[in-house]
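> here is a sequence together with a model predicted from it:
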Amino acid sequence: MTDKVANGESPGAVRALVMSDVAALAGVSHQTVSRVINGHPNVAPQTRERVEAAIAQLGYRPNVAARALVTGSTRTIGLVTVKINQYGPAQTMLGLEEAARAAGYSVSVSILDHATARAMREAVDTFVAQRVDAIVALSTYDDAAQSLSALDPPVPLVAVQVGGDEVRPAVGVDQETGARLATRHLLELGHATVHHVAGPADSKEARVRIEGWRSELEAAGAPVPEPLRGDWTPSSGYAAGRELAARRRAGQDVTAVFLANDQMALGLLSALHQEGIEVPADVSVVGFDDLPESPYFTPPLTTVRQDFAELGRRGVALVLARLRGEELHPDAVPAPLLVRSSTGPAPVRAGSVQG
């Protein structure tokens, strides 16, 4: 009788790979393989490479459940997010996943339709039951922040781009400076003032961009027009474009517009084109986000860039610091202005005298 039959295995059965198989092929101890798999720093680079090569050659996959029993860690981060259909949250989620993978962690995702207190609590409780090492909350809306403020899970919980006044560690983009740069650029081109198409009222990002726009106008002594309200979609930008065109026809000085995101800017460009208003000859336009498509708008869109990949990396760095018991207070991710063809000098008014 063969050993397999004696051990209760059927002839021809393939035994599952175990850590000792990797150790034997790499010529190291079982403990060394464990250190490599768990990202322990005290492993010589050559030894780590040999173990990783053996893992790749064998196609070995660690038993996460067994490893969790031994180490108390599943090497998993839970990510709860809201309204992932929008470009920013989707790209930030990808950045988080990429950074987590590079650090040796996997990401488990829970996508909520609405960030109610109950939905947020249930998502966090589910992650805790799954024994994740930490939880990241990703949203820009007030209800998410209010829900998170009432939670105190037994694992680190950090916020990325969450609206409201966070009482827990958080990372985000420097929204206000980005908005000020956009507004200043238009004022420096000679525009008397800058109109603004804002995002939803319950979005902290939208409110901070309004604050930056208004602060820059006030600092320059320029008039502060009543902002128009959008909902991040091209259709709301289109409606704002029609409204601004009507204001121009009524004699208002509308020569420059700063929109709270690029998708609304796309809709506004379409509306202005249909109204026979040329960009930037008649009206200069600036967006926010720097969508991959923005350089290919007609004309290419001047915009403020959000580095969502960097935001994800900083979010993971904050998580890892918390897991190590360290205090980390990362700076806001910069939001630079990218100047393209949708902005230009203010048009010369009829009757004005050029020097």
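Good, I have the coordinates. Residues are numbered from 1 along each chain as shown.
> please make it C-alpha for all contacts and neighbour counts, starting now.
OK.
> what about the strands in the stretch 151-300 of the chain?
Using DSSP state E, counting those that start in this stretch, the strands of the stretch 151-300 of the chain run over residues 157-160, 170-171, 195-198, 228-229, 256-259, 284-289.
> mind putting those in JSON lines, distance to Gly95 and mean neighbour count included?
Shown next, in JSON lines, are these (distance: least, Cα to Cα, whole Å; neighbours: other Cα atoms under 10 Å):
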{"stretch": "strand 157-160", "distance to Gly95": "12", "mean neighbour count": "25"}
{"stretch": "strand 170-171", "distance to Gly95": "13", "mean neighbour count": "24"}
{"stretch": "strand 195-198", "distance to Gly95": "26", "mean neighbour count": "26"}
{"stretch": "strand 228-229", "distance to Gly95": "29", "mean neighbour count": "18"}
{"stretch": "strand 256-259", "distance to Gly95": "25", "mean neighbour count": "28"}
{"stretch": "strand 284-289", "distance to Gly95": "15", "mean neighbour count": "27"}
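> looking at those, spot the one closest to Asp142.
Smallest distance to Asp142 across the strands of the stretch 151-300 of the chain (Cα to Cα): 12.5 Å, for strand 157-160.
> another one to put next to it:
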Amino acid sequence: MAKRPPKSIGLRTEPDQPLKSRAPAPRDPNQPRLPFDPMPDRIEPCLALLASKPPKGDDWAFEIKWDGYRLAVHVEPTKVRILTRGGHDWTTRFAGIEEAARNLGAASMILDGEAVVLDDQGRSDFGALQNALGGRGGKRNANAAVFYAFDLLYLDGHDITRMDQSERRMLLESILIDSDGPIRLSEEIEADGAVLLQSACEHGLEGIIAKNRHRPYRSGRTGDWLKIKCVQSESFVVVGYEPSTTMPGAIASLLLAARKGDGLVYVGSVGTGFKDSVARDLRKQLDSMQIVKPPVAIKGKSLVYARPELVAEIEFRAWTNDGKLRHASFKGLRDSADAADVYRVT
């Protein structure tokens, strides 16, 4: 006959009594509690450091580089907050993403990712995203925007930024199952970095991101994440414009500057990439910011100068020997809430 378990594990041994657990003992005040981390109001994002070529080795994971607005989606038990890189609340501007975030299942989380609008080839289009939002400073709701999540920073009461990237990635993949909704997983691609970069460039993508699998999430540009671009694209300050001689009330080109030390330096102009309506809108905007003295050292006739407040995203192929942009093309204006880094020259 089988014997009953010994008393030492706390079971009643009388044959005519039901088995019951022992009464709970008072909690020892010296016993540590399970850790609980309050959700932070904001986490400064981890930024990718520009690299000339992809890193090699098994330590690195690769993803496609998205061209949009960096956002953090905070899912709380009673609400969702969508914050820009600069910490501005844009929840009302991404209603579709907000609604999708409410249905993800977890009680609380912070997703790190990029809001984009895709073209008919599935490529992110920064200009289309700007139009969806109503332009710089616009208040339109970007219903067409898709949020590609590429990191998970907080989950159900726990700050997981101290975990390795590979561990955070596993948790993120367990949450994001729907591949067609407003919130999607930014796929990790198993490939040699150089081969993936070549393929990305052939398909007209901006480039790739490399992430060290063994690093925690650290704010700032630490080198844990790298960006390798097919075509150079950077943010520059708009310091004025050259009026169009063929289209009344429009610009012919924008005058651009980069940061150097504590000031600005002229890096050339951009005269392509504008639609007619954009060229007229830019002139109206810059005319309202007009100043007499140029904010940078520049020479030219018929130039109109403006306060250095607007930031434009510019695609270009190379630099000239005298420090000017070659084959520059306008992609759109960066919103101040995006807190984009203005290119700095040495």
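Okay, I see it. Just so we're clear, the structure is a prediction, and the values are computed from it rather than from any experiment.
> and the TM-score, once the two are fitted together?
After superposition, the two chains reach a TM-score (TM-score structural alignment, normalised by the length of structure 2) of 0.23; 138 aligned residues with a Cα RMSD of 7.2 Å.
> out of the strands of the stretch 151-300 of structure 1, which comes closest to Gly312 of structure 1?
Closest to Gly312 of structure 1 of the strands of the stretch 151-300 of structure 1 is strand 157-160 (Cα to Cα; 8.1 Å).
> which strands and helices sit next to the closest one?
Judged by 3 or more Cα pairs under 8 Å, 6 or more residues apart in numbering; DSSP states H and E, the packing partners of strand 157-160 of structure 1 are strand 134-138, strand 170-171, helix 308-323.
> could you dump the ones you listed to a markdown table with distance to Val33 of structure 1?
Supplementary listing: those in a markdown table, determined by distance: least, Cα to Cα, whole Å:
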| stretch | distance to Val33 of structure 1 |
| --- | --- |
| strand 134-138 | 24 |
| strand 170-171 | 34 |
| helix 308-323 | 22 |
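> re the thing from before, out of the strands of the stretch 151-300 of structure 1, which gets nearest to His185 of structure 1?
Nearest to His185 of structure 1, of the strands of the stretch 151-300 of structure 1 and by Cα to Cα, is strand 284-289 at 9.2 Å.
> among the helices and strands packed on strand 157-160 of structure 1, which is nearest Thr71 of structure 1?
helix 308-323 (13.6 Å).
> one step back: what about the strands of the stretch 151-300 of structure 1, which gets the closest to His273 of structure 1?
Within these, the stretch nearest His273 of structure 1 is strand 284-289; the backing value is 12.4 Å (Cα to Cα).
> right, and the helix or strand after that closest one?
Counting by DSSP states H and E, the next helix or strand C-terminal to strand 284-289 of structure 1 is strand 302-305.
> what packs against that next one?
Using 3+ Cα pairs under 8 Å, 6+ apart: strand 302-305 of structure 1 touches helix 175-188, strand 284-289, strand 337-338.
> ok, back up a step: now tabulate the strands of the stretch 151-300 of structure 1 in TSV and tack on distance to Leu323 of structure 1.
As requested, the strands of the stretch 151-300 of structure 1 are exported to TSV (distance: least, Cα to Cα, whole Å):
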stretch	distance to Leu323 of structure 1
strand 157-160	10
strand 170-171	15
strand 195-198	37
strand 228-229	41
strand 256-259	39
strand 284-289	31
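> for Leu320 of structure 1, which of these is the nearest?
strand 157-160 (10.5 Å).
> excluding chain neighbours, what is closest to Leu152 of structure 2?
By the measure of Cα to Cα, 6 or more residues apart in numbering, the closest residue to Leu152 of structure 2 outside its immediate chain neighbours is Leu111, 4.8 Å from it.
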